[in-house]
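Asker: Prediction below, plus the sequence it came from.
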Amino acid sequence: MSATFKSIRSLQPLFDRVLVQRFKAETKTATGIFLPSSATQSPLPEATVIAVGPGATSADGKVVPCSVKEGDRVLLPSWGGSPIKVGEEEYQLFKDGEILAKINE
């Protein structure tokens, strides 16, 4: 099941949720050969962070901020996430703890 919104600005993640957009698989090689859809079906594990919630509340009542921020490149698991569609663009909502790594370049 996926949710559909008209604008990405209308969506603000809550708690320790992180809104990401996965990188799209290349459909053409550097030499100009088009790849079949069967070769590009699995989602890429890399994504860009679009929006971040304020953080989760700890047992003592303090807010623990998320470990990533808007614009970060992250490594995601191949499973999980809640799909969200905004116009023709696809996004996913993950918990901060489900993100595998932050990619520093």
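Answerer: Cool, got the structure.
Asker: For the rest of this, base every contact and every neighbour count on C-alpha atoms.
Answerer: Noted.
Asker: so how far is the helix or strand containing Lys102 from its chain's centroid?
Answerer: Under the criterion of DSSP states H and E, Lys102 resides in strand 101-103. Relative to its chain's centre, strand 101-103 lies at 12 Å (C-alpha atoms, centre = their mean, to the nearest Å).
Asker: dropping in the other structure now:
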Amino acid sequence: MKLYPLGDKVVLKQLEAEETTKSGIILAAKSQEKPQEATVLAVGDGKVDGKEIAMTVKEGDKVVYSKYAGTEVKLGEEEYVICKMSDILAKVE
């Protein structure tokens, strides 16, 4: 099954949460903060209310998005985030 975003929406695959701190302390699952970094899996066509919005990301880009942005979706065993293009803050290179 594949997700096809509509309009100015983007499908993201969140990166895994850090399980240890930089100093080597192992974090419990409850204390692991979800990362705001993700990989773009699919991009909509950019049309909203008859206007075209420039989609500045493409499949495979690594991005940082707003902390409370988007909708979390679970398909099978995989979890995804669907958010608006405007919720993406930056590309990561």
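Answerer: Cool, the structure landed. Source: prediction; values computed, not measured.
Asker: Am I right that Ala69 of the second structure is in contact with Asp87?
Answerer: Yes. The criterion here is C-alpha atoms under 8 Å, and Ala69 of the second structure meets it with Asp87 at 6.1 Å.
Asker: Now do the strand holding Lys102 of the first structure: which elements does it pack against?
Answerer: strand 73-75 (3 or more C-alpha pairs under 8 Å, 6 or more residues apart in numbering; DSSP states H and E).
Asker: how about 10 Å then?
Answerer: strand 46-52, strand 73-75 (3 or more C-alpha pairs under 10 Å, 6 or more residues apart in numbering; DSSP states H and E).
Asker: Which stretch among these is buried most, on average?
Answerer: Among these, strand 46-52 has the highest mean neighbour count (mean count of other C-alpha atoms under 10 Å), at a mean of 22.
Asker: what does it correspond to over in the second structure?
Answerer: Aligned by TM-score structural alignment, strand 46-52 of the first structure falls on residues 37-43 of the second structure.
Asker: and that stretch, how far from the first structure on average?
Answerer: Following the fit onto the first structure, the mean deviation recorded for stretch 37-43 of the second structure is 0.4 Å by mean C-alpha distance after the TM-score superposition for the first structure.
Asker: Now the residue most central in space within the second structure: which helix or strand?
Answerer: Centroid-nearest residue in the second structure, with C-alpha atoms, centre = their mean: Leu12, separated by 3.2 Å. Assessed by DSSP H and E, Leu12 of the second structure sits inside strand 9-14.
Asker: The first structure: matching residues for that strand?
Answerer: On the basis of TM-score structural alignment, strand 9-14 of the second structure is assigned to residues 17-22 in the first structure.
Asker: for Ser86 of the second structure, what are its contacts?
Answerer: Taking C-alpha atoms under 10 Å, 6 or more residues apart in numbering, we find Ser86 of the second structure in contact with Asp8, Lys9, Val10, Ile53, Met55, Thr56, Tyr65, Ser66, Ala69.
Asker: Quick check: the gap between the nearest residue to the fifth one once chain neighbours are set aside and Lys58 of the second structure.
Answerer: Think Met55 of the second structure. Sequence neighbours aside, Gly46 is the residue nearest to Met55 of the second structure in space, at 6.0 Å (criterion: C-alpha to C-alpha, 6 or more residues apart in numbering). For Gly46 of the second structure, the distance to Lys58 of the second structure equals 12 Å [C-alpha to C-alpha, to the nearest Å].
Asker: Thanks a lot, catch you later.
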